[in-house]
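J.: Here is a sequence with its predicted model. Questions after.
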Amino acid sequence: MDLAPSQAQDFKRGRGDVLLIACGALAREIVDLIELNDWRHFDVSCLPAKWHNTPALIPEAVRAKIRAARGRYSAIYVLYGDCGTGGKLDRVLAEEGVERIGGPHCYSFFSGNEAFAEREAEDCTSFFLTDYLCRHFDKLIIEGLGIDRHPELLPLYFGNYEKIVYLAQTDDETLREKAQEAAERLGLAYEYRFTGYGDLSGFMGARSGRPSSSQR
């Protein structure tokens, strides 16, 4: 199951009593964990992954999904980091009384928030890719940032980066090749790190009442 950037909104799974409101960029990983662990009580509703380019849209859209779902579920959780909202998402969630996964973004919780924080100084000039971003690099990065139409923008966006770090959720040769090609296209060095699902599996597992099997 792989949702393209334009298909992520309104994706739902199952008929559970717990709702996960998530970024569309996490849909495949969330479904994989649900299937791997047989967490049938989770439903999933995703917002478009492309909103990472316009994070101001995220907080109120999450609020709308919470309010639309309230009364239909025994619990609601949000699978978003702050994701560039400048704390606005957390303010919305505090007002609505809904918990989210910890961490500033998915790069952090896929890595493990503690491990990511420990490497913060080392990674300050790194541009991160996940499995999803490898699959949709051209759509979300090259086209989404307008580099295909205005190649002169590339150094403006990426001139301060030194390397691409691919944080891999799965051990996939095709995706490794795509990540290396992305690094070459941006003129950056390349580093591969296998993270698996990181803190995402632990967060979901703790709210499922059952331990998780998070690695393949």
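T.: Received, thanks.

J.: From now on I want contacts and neighbour counts done on CA atoms only, so please keep to that.
T.: Will do.

J.: now the helices for this protein?
T.: 27-37, 58-69, 88-96, 106-111, 113-118, 131-135, 137, 154-158, 173-186, 199-208 (DSSP state H).

J.: any idea which of those helices is most buried?
T.: helix 106-111 (a mean of 23; mean count of other Cα atoms under 10 Å).

J.: now that helix, how far from the centre of its chain.
T.: Between the centre of helix 106-111 and the centre of its chain there are 8 Å (Cα atoms, centre = their mean, to the nearest Å).

J.: repeat for stretch 51-59
T.: 13 Å.

J.: Distance of the residue of the chain most remote from its centre relative to Leu145?
T.: Within the chain, the residue lying farthest from the chain centre (Cα atoms, centre = their mean) is Glu152, at 28.1 Å. Going from Glu152 to Leu145 by Cα to Cα, to the nearest Å gives 11 Å.

J.: Ala168 now?
T.: Between Ala168 and Leu145 the computed distance is 23 Å (Cα to Cα).

J.: and what of Gly71?
T.: Gly71 is 39 Å from Leu145, by Cα to Cα.

J.: Looking at those two, which one has more neighbours?
T.: When Gly71 and Leu145 are compared for neighbours, Leu145 comes out ahead with 17 against 9, by other Cα atoms under 10 Å.

J.: ok, the more buried one - contacts?
T.: With contact taken as Cα atoms under 8 Å, 6 or more residues apart in numbering, Leu145 is in contact with Asn53.

J.: next one: Glu96
T.: Going by Cα under 8 Å, 6+ apart, the list of residues near Glu96 reads 63, 66.

J.: another structure for you, compare them:
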Amino acid sequence: MHQCAKEEKVRVIACGAIAREIIAICKANRLGHIDLQCLPAIWHAYPEKITPGVENAIAEARAEGIERIFVGYADCGTGGLLDALCAREGVQRIEGPHCYSFFAGNAAFAENDDDVTSFFLTDFLARQFAAFVIEPLGLDRHPQLKPMYFGNYRKLVYLSQLEDENLKRKAKEAADYLGLEYEYRFTGYGDLTSALTRL
């Protein structure tokens, strides 16, 4: 856990894939009351684990006497189960269907109607492309599956939180590996900043 000073805590239960961004926002905005607990980033590939994991983390926070809780996940493939949990527990989560949307800004993301044929990377996924895309899909062992997984995509869109030439290069390499066009969009932290500063 990373505690970004002392006041009444708000426990933010978040995906480990956005931990770096949450910590940066906390530091930049002096959000010392935010107490961050990250769940495994690999659940990005196994969304059925997210809702039970968040439920356990909420129970742990309450057992510690922390009542102010915020869920740092979008729906993230839970099919509404995470929203149902948040409603039962009386906690809020960040708005949006997934992190690509809230990093881009949910309103802006919804306006890009060509994105149905786009495969997205964030800074985290650009850094961890092999561990979070290639290996979970088995492409390291069965590269012939690439057309099955990615044949309906036209381009890879890198939604970048930081201007970083090394990450741009990695994202371009990922696009080349998948045989997709490459598009770069700098988003910064998008709606994540406003969601956290409102706490």
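T.: Right, received. Where do you want to start? Everything quoted here is computed from the prediction, not taken from an experiment.

J.: Can you give me the TM-score here?
T.: Overlay of the two chains. TM-score (TM-score structural alignment, normalised by the length of the second structure): 0.95; 196 aligned residues with a Cα RMSD of 1.1 Å.

J.: Now check the second structure for the residue matching the residue farthest from the centre of the first structure.
T.: Using TM-score structural alignment as the criterion, Glu152 of the first structure maps onto Gln144 of the second structure.

J.: Could you do Cys83 of the first structure as well?
T.: With TM-score structural alignment as the criterion, Cys83 of the first structure pairs with Cys76.

J.: Its match contacts Pro97, doesn't it?
T.: Yes: in this structure, Cys76 of the second structure is within contact of Pro97 by Cα atoms under 8 Å, at 6.0 Å.

J.: and the two? which has more neighbours close in?
T.: Per other Cα under 10 Å, whichever of Cys76 of the second structure and Pro97 has more neighbours is Cys76, with 22 against 17.

J.: So what's the residue count around the closest residue to that one other than its chain neighbours?
T.: Distances taken as Cα to Cα, 6 or more residues apart in numbering place His98 nearest to Cys76 of the second structure, at 4.7 Å, with adjacent residues excluded. Neighbour count for His98 of the second structure, taken as other Cα under 10 Å: 17.

J.: Just tell me what His98 of the second structure corresponds to in the first structure.
T.: Correspondence of His98 of the second structure to the first structure, assessed by TM-score structural alignment: His105.

J.: Need the counterpart of Gly53 of the second structure in the first structure.
T.: Per TM-score structural alignment, Gly53 of the second structure is aligned with Ala61.

J.: Now do the residue nearest to that match when sequence neighbours are not counted against Gly84 of the first structure, distance only.
T.: Nearest residue to Ala61 of the first structure, sequence neighbours excluded (Cα to Cα, 6+ apart): Leu47, at 7.8 Å. Here Leu47 of the first structure is placed at a distance of 15 Å from Gly84 of the first structure (Cα to Cα).

J.: more neighbours, these two?
T.: Leu47 (25 against 16).

J.: quick revisit: got the contact list for the match of Cys83 of the first structure?
T.: If you count contacts by Cα under 8 Å, 6+ apart, then Cys76 of the second structure has 44, 47, 97-99 around it.

J.: Columns distance to Ala5 of the second structure on top of these, output as JSON lines?
T.: Output for the contacts of Cys76 of the second structure, formatted as JSON lines (distance: Cα to Cα, whole Å):
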{"residue": "His44", "distance to Ala5 of the second structure": "29"}
{"residue": "Pro47", "distance to Ala5 of the second structure": "32"}
{"residue": "Pro97", "distance to Ala5 of the second structure": "31"}
{"residue": "His98", "distance to Ala5 of the second structure": "29"}
{"residue": "Cys99", "distance to Ala5 of the second structure": "27"}
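
J.: and which of those residues is nearest Val10 of the second structure?
T.: Of all the contacts of Cys76 of the second structure, Val10 of the second structure sits closest to Cys99, with 20.7 Å by Cα to Cα.

J.: and that closest one, what does it touch?
T.: 73-74, 76.

J.: Serialize the residues you listed to CSV and add fields for distance to Ile13 of the second structure.
T.: Output for the contacts of Cys99 of the second structure, formatted as CSV (distance: Cα to Cα, whole Å):
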residue, distance to Ile13 of the second structure
Tyr73, 8
Ala74, 12
Cys76, 14
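
J.: so which of these comes closest to Asn106 of the second structure?
T.: Out of the contacts of Cys99 of the second structure, the member with the shortest distance to Asn106 of the second structure (by Cα to Cα) is Ala74, at 10.6 Å.

J.: Which residue comes closest to Glu29 of the first structure once chain neighbours are left out?
T.: Tyr197 (7.4 Å).

J.: Nearest to the spatial middle of the second structure, which residue is it?
T.: Nearest to the mean C-alpha position of the second structure, counting by Cα atoms, centre = their mean, stands Cys99 at 4.0 Å.
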